[in-house]
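Asker: After the sequence you'll find the predicted model.
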Amino acid sequence: MTDSDPANLPHARLRARAARSNRPGRYEGYARESVDDGWAGDEEPPPPLRTEVREERPRSVLTRNRSPDVGFDRSVNPYRGCEHGCIYCFARPTHAYLGLSPGLDFETKLIAKPDAPEILRREISKPSYRPEPVAFGTNTDPYMPIERERRITRGCLEVLQEFRHPLTVVTKGTLVERDADILGEMGQAGLAQAAVSVTTLDAGLARAMEPRVPSPARRLRAIERLARAGCPVRVSVSPIVPGLTDHEIEAILQAARDAGAAYATMIVLRLPLEVADLFQEWLAHARPDRAARVMARVREVQGGADYDATWGTRMTGQGTYAELLQQRFTLALKRTGLSREAPKLRTDLFRVPPKAGDQLALF
């Protein structure tokens, strides 16, 4: 059972958190609500919520994907949950599978996979394995703050570099600069591409929506440093929040191009399952004067609902307003010289490094 009533969670506990509540996941049969019974007296207010990290030791870390509207068929997620705490994150509902809330639990109760590099090594060493780009950052951010100490993402990249295996990275975390040595070398060899997500250039709005993500200006510097290292960089203008951030499409693309990005994509806001209620709670608190307008626009591009999961339109939206967003994006690409499509990564360099005792090939 989890505390679910946003009105009764002390404000101090929510410092640097986007979710306003800890609503139970869709599989939970019970909820617990905090109620002021008048007996609090002079007790000290509870401390801010702290990040907790547990460990998981899975048998496999390669997740296969067969969705027809995404550009990868396999991914690695070194962590579950995400300390960045973006209120709109489409991955929040995955915490319900763990018996945890997609709300504050998603931001504060994280799962790390410390054995991921060695498990990945074992999986791609199998004789039956055929290489295609491995995507990082498809569910939760591989460069959230705990990666600084855990270094699980770094370990996975080192394995893929050793195997000359192609990879892509999507992140909002500027810790990705630490791994510019790997991403730069592999990028120059046609084996790596990076994407940095920039939702808004408004630092105040970014702090409210993405409370533990580096500022937009800092993310632009990460684009610059990755590009300078030799890694092709894409700016991901996502999610575009209709009625809140959609007016910034052109400015974000220009700033990213100036920083060194060569490619760009956009995704319209998605609010699957529990995310819809969490986002509307946040909106009513953070932007009450815009809440009705934003949700009206969101529903306009989602066929009248909070979210339409139809493949092919779930990331672009539908209807006149969604078409206008796409047209503006296309025109901005032409003005900035950015491309939608990056070159295909190489798979012909893949090799399984010999182990101690293996017989070396003659040719």
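Answerer: Everything's here; your move.
Asker: Please count neighbours and contacts with C-alpha atoms only from this point.
Answerer: OK.
Asker: Val76 reaches Val61, doesn't it?
Answerer: Yes: using Cα atoms under 8 Å, Val76 is in contact with Val61, at 5.8 Å.
Asker: what about versus this one:
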Amino acid sequence: MVDDSLDPELRRRGRGACSNVVGRFERLDRRFEEDGWDRAPEERVLRTELSREVPRRIISYNRSPDLPFDRSINPYRGCEHGCVYCFARPSHAYLGLSPGLDFETKLVARPGAAEALVQELRARRYEVAPIAIGTNTDPYQPIEAGERVMRACLEVLAGCDHPVAIVTKGTLIERDIDLLAPMAAKGLCRVGISVTTLDADLSRRMEPRAPGPKRRLEIIRRLSEAGIPVRVMAAPMVPGLSDHELEAILREGRAAGATSASWIMLRLPREVSPLFQEWLQSHAPGRAARVMGRVREMHGGKEYDANWGQRMRGTGPYAEMVAARFRNAIRRLGLDARQPALRCDLFRPPERAGDQLDLF
């Protein structure tokens, strides 16, 4: 099977993964075979491809006891930000695609998501609770500018006063302040902005198409000025590479207007581990052994432990030390105040043409 994305001469500028290994469900391997046709340098560029699917359902439910939500929406599959550490990469294997370069170059938009959302919110058995968006792939990645799937879903939620919690690193969220600010005023929304590092060079190499650190702090500032509660997320902390920045990230987030904070340790489930180790050997070979040594130390000698309550923080002395640093920092910065729960009492099912209007 010929796969141009495996071409060693292909220019991968602006991409996070270094390879495009097959997903765990595939029976056949892939390798590059030169076909004898010389290609000009400008043709040897790995470009983004976009396909579309119309979902029948858009709300996904989970019962994970270590997650603060039980339902979420994913407007897109795959993410062009290309963060090499992204724990969502293995989900691309379910599409018959690679969690490597395919994840950040072969994207799937979900037009019709808003219409599916309306139907689900109107269901008689639906019980309102906050919907999380951005917990898998970023709803404000670059293709949202043209596709506007996230915008359409947000319009539905705003129209029926449904609570929502959003996680992103994308600047496009600023476009939707006109919807988010009124929702925040009613206690219906909050936003988390993830800041992995304040080192612009490290950010460019580790999350190549995501906004840089300074720009993300500006997102926090603009949302906060609009009255939208923002949480600065020091996530993921990469041991031996970015973990020393934890306090600085929290401090800068607080200065930008964040009112709460959280942190997550680097997670390397399934295909993410070999992809990340490959990236380390390419971009930080001198630190690779130290980074992976710390990772294994926090997971009982393994590269990942999926047990609830441990998968996002790890265990052992090192993980406990980082957790203590976080607690001390948020207490010192005033980021430890408990945030009020999002309101669910204002929700009303979305209206549709032909509905009888309320008389009172």
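Answerer: Sure, I can see it. Predicted model only: the values in this text are computed from it and were never measured.
Asker: Next, show the common contact partners of Val76 and Val61 of the first structure.
Answerer: Residues touching both Val76 of the first structure and Val61 (Cα atoms under 8 Å, 6 or more residues apart in numbering): none.
Asker: longest strand anywhere in the first structure?
Answerer: Taking DSSP state E as the criterion, the first structure has its longest strand at strand 233-240.
Asker: residues touching Asn74 of the second structure, list them.
Answerer: By Cα under 8 Å, 6+ apart, the contact list for Asn74 of the second structure reads 58-59, 133-137, 139.
Asker: If we use 7 Å, what do you get?
Answerer: Applying Cα atoms under 7 Å, 6 or more residues apart in numbering, we find Asn74 of the second structure in contact with 133-134, 136-137.
Asker: what range in the first structure matches the longest helix along the second structure?
Answerer: Using DSSP state H, we find that the single longest helix of the second structure is helix 317-333. Under TM-score structural alignment, the alignment places helix 317-333 of the second structure onto residues 320-336 of the first structure.
Asker: Contacts for that stretch next, please.
Answerer: Stretch 320-336 of the first structure has contacts (Cα under 7 Å, 6+ apart) with 249-250, 254, 257, 301, 316, 339.
Asker: what two of the residues you listed have the greatest distance between them?
Answerer: Pairwise distances across the contacts of stretch 320-336 of the first structure peak at 27.4 Å for Arg257 and Val301 (criterion: Cα to Cα).
Asker: Which residues are in contact with Arg15 of the second structure?
Answerer: For Arg15 of the second structure, the contacting residues are 82, 208, by Cα under 7 Å, 6+ apart.
Asker: That one sits in which helix or strand?
Answerer: For Arg15 of the second structure, there is no host helix or strand (DSSP states H and E).
Asker: Stretch 69-79 of the second structure: which residues count as buried?
Answerer: The neighbour-count check on stretch 69-79 of the second structure (16 or more other Cα atoms under 10 Å) flags 69, 71-79 as buried.
Asker: Likewise for stretch 127-144 of the first structure?
Answerer: Buried, per 16+ other Cα under 10 Å, within stretch 127-144 of the first structure: 131-144.
Asker: Pull up the distance across it, start to finish.
Answerer: Start to finish, the residues bounding stretch 127-144 of the first structure are 33 Å apart (Cα to Cα, to the nearest Å).
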